[in-house]
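Trainee: Show me the folded form of this:
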Amino acid sequence: MSSTSAASFSSFSSSSFSTVRSPVLNHLLAAVERLTPLQLAGSWDNVGVMIEAPYPRQEIKGKKQVLTCIDLTTAVTEEALASSSTAAVLTYHPPIFSGLKSMTLAVPLQASLLRLSTHGIPVVCIHTASDSSIGGVNDHIASAFTLDLRATSKAIEESKEQPEGHEGCGLGRLVTLDHALNKHEVVKRIKHTLNLDHAQAAWAPNGAEKIKTIAICAGSGSSVLSGVKADLYLSGELDHHATLLCNAKGIHVILTNHSASERPWLKPFAPRLAKAMNEEAGGDAYETKGDGSYVVKDYNNVQQGYNGLYNNPQHGSEGRFTPVFPPPPWLPAPEGRWGKLATLASIIPLISS
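Mentor: Below is the predicted model:
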């Protein structure tokens, strides 16, 4: 490094570096604590600040943007860096989950964190705090069935902490409907609320003809939903054998794909976040932007993703496999009228991986 470069770097470092958190990060964390209090996250989870920026981003003119995303992918990182207005990234899933012994550019998630930090962009994660909070991910899913969430929807695992404005919060939701719905109406509402084209439904042969109670868990619901008494379990994903057990107990199951149960919440949440940050800042300083990634809904594009949702096949003359929607062209024609296609549930994980 030349003496001129060294002097310039030294000058920048001494004048810009601070161990005090930036106003942007302070405003973001304050807004997060109002909307999705981090104390509501599971004890096993990793939420809050994932990485800070040693220097503030210099080139921002006008409103500062907070990019919201489900996962901090390389594509999301590129999008954040491409905009000179990006001041912070708020991610749902934690880019750091367990302890690290090093941070290197060889690991994509770590590289994303390092690149964002060196460009003055901190990263914050909310994960299960947003699942448990009032107005969070599970409430958004529950809104497909009721407008009066507080009266008809209860947390499955109520949080020990009950912050002001989040009374009754906790993991999962158990919705009790005023009027029972048929299966078609349930699927229709789920598709509309989560912006889905398809849904995977495992109808229990001895289950309720009309749905009165619905147990909800965004993402992976195997542990939260286990043992809950309801006509229907609704989740992003459920263990294969847990699904079979539910059906044996007369519980219907609808699965949406993991992130497809979480991502739609970001759309109504983003303006709430911007509003809260602006209130913390005392002015119109912030706006939010969703990342450009998406969930593929087209059966014909299996290579990019799988969001196909079908009935779990049942054996016997009464338990025929019938698709909720027309089958994809790549699915081999079964014998008879779907009667012996009993392996679809087991091949779905292979398609989605």
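
Trainee: alpha carbons only for contacts and neighbour counts from here, please
Mentor: Will do.

Trainee: Next, count neighbours for residue 268.
Mentor: 12 (other Cα atoms under 10 Å).

Trainee: How about residue 81?
Mentor: Under the criterion other Cα under 10 Å, the count of neighbours that residue 81 has is 17.

Trainee: Reduced to three states, what does the nearest residue to it once chain neighbours are set aside come out as?
Mentor: In space, and not counting its chain neighbours, residue 81 is closest to residue 116: 7.2 Å by Cα to Cα, 6 or more residues apart in numbering. Residue 116 carries the three-state label helix when classified by DSSP: H, G, I helix; E, B strand; the rest coil.

Trainee: what about residue 116, how many neighbours?
Mentor: A count of nearby residues for residue 116, using other Cα under 10 Å, gives 24.

Trainee: My guess is it contacts residue 110. True?
Mentor: No - checked against Cα atoms under 8 Å, the pair residue 116 and residue 110 is beyond contact range at 10.0 Å.

Trainee: quick one, strands of the chain?
Mentor: Assignment of strands within the chain using DSSP state E yields the ranges 48-51, 64-69, 86-91, 123-125, 153-158, 170-182, 200-202, 210-220, 232-237, 252-255, 286-290.

Trainee: tell me what the longest one is packed against?
Mentor: Using 3 or more Cα pairs under 8 Å, 6 or more residues apart in numbering; DSSP states H and E as the contact criterion, the elements in contact with strand 170-182 are helix 127-132, helix 137-142, helix 149-152, strand 153-158, strand 210-220, helix 222-225.

Trainee: at 7 Å what do you get?
Mentor: Helices and strands touching strand 170-182, by 3 or more Cα pairs under 7 Å, 6 or more residues apart in numbering; DSSP states H and E, are helix 127-132, helix 137-142, helix 149-152, strand 153-158, strand 210-220.

Trainee: and for comparison, fold this next one:
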Amino acid sequence: MLSSRVRLVPTTVRLIHSLICSSSRSFMDLKTLLSSLNDFASLSFAESWDNVGLLVEPSPPHTVNTLFLTNDLTEEVMEEALQKKADLILSYHPPIFRPMKRITWKTWKERLVIQALENRVGIYSPHTAYDAAPQGVNTWLAKGLGVCTSRPIHASRAPDYPTEGTHRVEFNVTHTQDLDKVISAVKGIAGVSVTSFSARSDDEEQTRLSLNCTQQALMQVVAFLSQNRQYYQKTEILSLEKPLLLHTGMGRLCTLDESVSLATMIEQIKRHLKLSHVRLALGVGKTLESTVKVVAVCAGSGSSVLQGTEADLYLTGEMSHHDVLDAASQGINVILCEHSNTERGFLSDLRDMLDAYLENKINIIVSEIDRDPLHVV
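Mentor: You can find the predicted model right below:
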């Protein structure tokens, strides 16, 4: 019994601390905060393979006074978060990625989940949603290049279609007297919206109907048309696409206002990332004095995002050996800074942006222990 009572002490201490401080601090309900975080940078921008959003949730109701930001949630960082009385940890990288079949004390990621639940701390991860966001990680990384214009290398699509439905069906109604009958029939199909406009066919005025319809409704529209061929002609079926978003997407292709030497660019990047060393692969025929005008940027692991992009320089955290060789063979210089070194500095900007966005309702702090696991020795 004694050991069980001892295990409850951290939670008890945290609850007492919260009660003491509640009169002088602001709180946000967890669900309200999550809604605000999603409004700040929609999780719909994340890659389909990613595991984003709320990963660990204490039993409701749960209020948040302190939001703790980290790039990687290790056991050392978790201990720091508990010492600083965090109620929600925003971990850029999701600590839960692959499915867990059990939650025991055996592995470090399982222990993170246990500690979070025992201490009533939520865990939230935005990961690639923040990579794609206009005000996100890649935009921050591009700031280190100097004055430039940038666009996403792979633009994201809007979460919704610009109109109702996923398909558009257009056809001419052959005879005016049949128009009401046809419109009435297609309007009776759930998931169909109808517009019409004048059209000329074989020097004859006709009415062209345009139907926006869902995938399910499309089957019914096609069935109706197949059974009533006498009413229409010149049919087109179009698959609608969600529109591309101008400033949202993976990576950034940056064009500098003024060209600089590769040596100058290296120093600018090191200053921005606060690094004493980076890894450099010179493109074939290039030197440190070669000029740099166009830079392709991808925080973290850039191989898949940067591949095939025309630029003078690739800037990323890590690439495979063979991808570096491929880029260099095309005359593209490559700078590698280690994976999380191209991400972690964003957290300070994120803290300031969230402070303003949440109107200073909660405390937001950045981990002081979180660091890249690799060091130059």
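
Trainee: Now the TM-score, please.
Mentor: In this superposition the chains share a TM-score of 0.70, using TM-score structural alignment, normalised by the length of structure 1; 269 aligned residues with a Cα RMSD of 2.6 Å.

Trainee: before we move on, the earlier item: quick check: which of the helices and strands packed on strand 170-182 of structure 1 is nearest to residue 180 of structure 1?
Mentor: Evaluated over these, closeness to residue 180 of structure 1 peaks at strand 210-220, with 4.5 Å, by Cα to Cα.

Trainee: so the closest one corresponds to what in structure 2?
Mentor: Aligning strand 210-220 of structure 1 against structure 2 (TM-score structural alignment) gives residues 291-301.

Trainee: how big is the offset of that stretch relative to structure 1?
Mentor: Once the two models are superposed, stretch 291-301 of structure 2 sits on average 0.4 Å from its counterpart in structure 1 (mean Cα distance after the TM-score superposition for structure 1).

Trainee: Deepest-packed of the helices and strands packed on strand 170-182 of structure 1, please.
Mentor: The densest packing among those, expressed as mean neighbour count by mean count of other Cα atoms under 10 Å, is seen in helix 127-132 with a mean of 28.

Trainee: so what secondary structure elements neighbour that helix?
Mentor: Secondary structure elements in contact with helix 127-132 of structure 1, counted by 3+ Cα pairs under 7 Å, 6+ apart, are helix 137-142, strand 170-182.

Trainee: Return the distance of the shortest one from the chain's centre.
Mentor: Here helix 137-142 of structure 1 shows a centroid-to-chain-centroid distance of 11 Å under the convention Cα atoms, centre = their mean, to the nearest Å.

Trainee: Residue range in structure 2 corresponding to that helix, please.
Mentor: Per TM-score structural alignment, the counterpart of helix 137-142 of structure 1 in structure 2 is residues 137-142.

Trainee: can you list the strands of structure 1 in CSV and add distance to residue 106 of structure 1?
Mentor: Putting these into CSV (distance: least, Cα to Cα, whole Å) gives the following:
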stretch, distance to residue 106 of structure 1
strand 48-51, 17
strand 64-69, 22
strand 86-91, 21
strand 123-125, 19
strand 153-158, 39
strand 170-182, 35
strand 200-202, 37
strand 210-220, 28
strand 232-237, 30
strand 252-255, 34
strand 286-290, 27
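
Trainee: List just the one of the ones you listed that sits closest to residue 16 of structure 1.
Mentor: That would be, of those and by Cα to Cα, strand 86-91, which comes in at 16.1 Å.

Trainee: now what about that closest one, what contacts it?
Mentor: Outside strand 86-91 of structure 1, the residues within contact range by Cα atoms under 7 Å, 6 or more residues apart in numbering are 57, 64-72, 80, 121-126.

Trainee: List the contacts of residue 83 of structure 2.
Mentor: Applying Cα under 7 Å, 6+ apart, no residues qualify as near residue 83 of structure 2.

Trainee: now for the strands of structure 1, which one comes closest to residue 267 of structure 1?
Mentor: strand 286-290 (7.4 Å).

Trainee: re earlier: can you turn the buried part of the contacts of strand 86-91 of structure 1 into a PyMOL selection?
Mentor: The following PyMOL selection, which keeps only the buried ones among the contacts of strand 86-91 of structure 1, applies the criterion 16 or more other Cα atoms under 10 Å:
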select buried, resi 57+64+65+66+67+68+69+70+71+72+80+121+122+123+124+125+126
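
Trainee: Counting neighbours, what do you get for the equivalent of residue 157 of structure 2 over in structure 1?
Mentor: Alignment note: residue 157 of structure 2 maps to residue 160 in structure 1; criterion TM-score structural alignment. Number of residues near residue 160 of structure 1 (other Cα under 10 Å) recorded here: 11.

Trainee: what does residue 184 of structure 1 give?
Mentor: Applying the criterion other Cα under 10 Å, we find 10 residues in the vicinity of residue 184 of structure 1.

Trainee: corresponding residue for it in structure 2?
Mentor: When the two structures are superposed using TM-score structural alignment, residue 184 of structure 1 falls opposite residue 263 in structure 2.

Trainee: Equivalent analysis for residue 262 of structure 1, please.
Mentor: Under the alignment defined by TM-score structural alignment, residue 262 of structure 1 corresponds to residue 343 in structure 2.

Trainee: shouldn't that match be in contact with residue 137?
Mentor: Yes - using Cα atoms under 7 Å, residue 343 of structure 2 is in contact with residue 137, at 6.2 Å.

Trainee: Common neighbours of these two, please.
Mentor: residue 299.

Trainee: Let me see the contact set for residue 304 of structure 1.
Mentor: With Cα under 7 Å, 6+ apart as the criterion, the residues that contact residue 304 of structure 1 are residue 296.

Trainee: Tell me how far it lies from residue 69 of structure 1.
Mentor: In this structure, residue 304 of structure 1 lies at 18 Å from residue 69 of structure 1, with Cα to Cα, to the nearest Å as the measure.

Trainee: cool, residue 113 of structure 1 as well?
Mentor: Taking Cα to Cα as the measure, residue 113 of structure 1 and residue 69 of structure 1 are separated by 14 Å.

Trainee: List the residues that contact the residue nearest the centre of structure 1.
Mentor: The residue lying closest to the centre of structure 1 (Cα atoms, centre = their mean) is residue 262, at 2.7 Å. Residue 262 of structure 1 makes contacts with 137, 218-219, as judged by Cα under 7 Å, 6+ apart.
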